[in-house]
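> Attaching a predicted model along with its sequence, questions to come.
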Amino acid sequence: MAEALAHEHFDVLMMRWDGQDLCGVALMHRLRGRQANPPAMVLMLSADAPGAIGEGADALLTDPWSDASIEQAIADATAGRGVQGAAREQFGKLIFDRAACQVLVRGHPVLLTAKEFALALLFMRNAGQALSRDQIMTSVWGRGDQPGSRTLDAHVAQVRKRLALRPDQGWRLSSVYGFGYRLDKLEA
């Protein structure tokens, strides 16, 4: 199948990580090795998928799937490829440039790691809504929260610091005890 797909041109490939005829992870790696410009790849994960299985995917789609989550995964995978959707999103004075994986804060570029960028964008897109630790970990890391892990907390602290998500800047990124985090846009 990888050989047949290597000669085809398409923008997005969406596949299960554990496909019946061919493992989606293997197919993803084969296509990346055989095509100079492979399609954006969305890997569909079920609850029993190993933790780091989706590392090479452009976007992860976790079970249960909905129309909105599928659309979001495709938008994330194709960001910066000229396939669809804007490469920039603005939230107040913050401009997210998905192609460069950076945020403009009052016109000044702030470089973030890929995970910090995905985390910050998730918070912005869900401002005013409490997100559970499990929901955040699944969306950004492709796996649920692991008790005792401080990965999420460390990344949240970096995002808060680098993007100046403080009340004096019009934002409040706070923890929700026993649940997760919430980003609020404050009125001027």
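That came in fine, so what should we check first?

> okay, CA-based contacts and neighbour counts for the rest of this
Fine.

> Surely Y181 is within a helix?
No - using DSSP: H, G, I helix; E, B strand; the rest coil, the secondary structure at Y181 is strand, not a helix.

> tell me the contacts of it?
130-133, 173-175 (CA atoms under 8 Å, 6 or more residues apart in numbering).

> In three-state terms, label L121 for me.
Strictly by three-state DSSP, L121 counts as helix.

> Oh, that last question was meant for E187, not what I typed.
Secondary structure of E187, per three-state DSSP, is coil.

> Distance of the residue nearest to it when sequence neighbours are not counted relative to Q84?
Distances taken as CA to CA, 6 or more residues apart in numbering place G170 nearest to E187, at 6.8 Å, with adjacent residues excluded. G170 sits 31 Å away from Q84 when distances are taken as CA to CA, to the nearest Å.

> next, the one to line up against it:
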Amino acid sequence: MRIALIEPDARHAELVNRLLFAGGHTCQHFSASAPFLENAADEFFDLLLTENWAGDLPAEDVIPRARAILPNLPVIVLIPEPRESQIVAVLQAGADDCLSKPVRGPEMLARVDALLRRAGLRRPQKRRRDVIGGYAFDAAQCSVSFGDRTVMLTPKEFRLALLLFTNLSRPVSRAHILEAVWMRRRDVPSRTVDTHASRVRTKLQLCPEHGYCLTPLYGFGYQLDAVPPDAIVPGPDAPTM
């Protein structure tokens, strides 16, 4: 499922993102409600996870604004050291559930899945399909479609590509890659990660002339960025007007 996360705390957002990815969901992080509400006008989300203080507004104000754009959007509110009065306030504002922050992985995934089931959004894991930035990810086939072509990836290449796209314009550490792609194995040689990144770059044509740039971050990991059309420098054989 495609989940929006409003979380001002970047470190906690990374934890939630990692847990949701491991649970078979994609997560798009927003540091405040304003960019989420702007994005929701153009994209669809199956569920909203929001901090009780959404960076610029309280959750009680975010919920009705979100549902004015995406009617019936399921919402879970994250509350640090929740008090009864806070829980009552967000539930009365329309939240479907609450979670204590920092989250506990198994509990969060169980509550997310339960809420999605109640909302009628149950979807078999093997048939998940996500479209991000013009790339359609088909988990059943481990394939990615873009433009007029479809390419097949290995399961690890697929998980790495999906991880990079769901963290577009954000650095992804090698530790995060190992946890999400190699399922927490720490004995994977660094060159193996680099080889998979190179294959993903080649197969998905992640180069500036196709609108993306996959950059290795020395001593840290990788970052995938979208390249604005006006920033693309035409090659020597490109036609001139």
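That came through, no problem. Just so we're clear, the structure is a prediction, and the values are computed from it rather than from any experiment.

> So which of the contacts of Y181 of structure 1 are in helices?
Counting by DSSP state H, the contacts of Y181 of structure 1 place R133 in helices.

> Dump the contacts of Y181 of structure 1 into CSV; add distance to D97 of structure 1 as well.
Below are these laid out as CSV (distance: CA to CA, whole Å):
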residue, distance to D97 of structure 1
A130, 24
L131, 23
S132, 26
R133, 25
L173, 21
S174, 24
S175, 26
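
> For L104 of structure 1, state which of the contacts of Y181 of structure 1 is nearest.
Of all the contacts of Y181 of structure 1, L104 of structure 1 sits closest to L173, with 18.2 Å by CA to CA.

> how about the closest one, what's its match in structure 2?
Counting by TM-score structural alignment, L173 of structure 1 corresponds to L214 in structure 2.

> ok so, going back, so which of the contacts of Y181 of structure 1 sit within strands?
130-132, 173-175 (DSSP state E).

> Now compare the residues you listed and name the two farthest from each other.
Maximum pairwise distance among those (CA to CA): 13.5 Å, between S132 and L173.

> out of these two, which sits in the more crowded spot?
Between S132 of structure 1 and L173, counted using other CA atoms under 10 Å, L173 has the larger neighbour count: 21 against 17.

> For that one, which residues are in contact?
So L173 of structure 1 contacts 160, 165-166, 181-184 (CA under 8 Å, 6+ apart).

> With distance to R88 of structure 1 as added columns, please give those in a markdown table.
Output for these, formatted as a markdown table (distance: CA to CA, whole Å):
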| residue | distance to R88 of structure 1 |
| --- | --- |
| R160 | 20 |
| L165 | 19 |
| R166 | 23 |
| Y181 | 24 |
| R182 | 23 |
| L183 | 20 |
| D184 | 21 |
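
> Which stretches in structure 2 count as helices?
Applying DSSP H to structure 2 gives helices spanning 10-22, 33-40, 59-69, 84-92, 105-118, 155-166, 174-181, 190-203.

> next one: the second one to chain centre, how far?
For helix 33-40 of structure 2, the distance between its averaged C-alpha position and the chain's averaged C-alpha position is 15 Å (CA atoms, centre = their mean, to the nearest Å).
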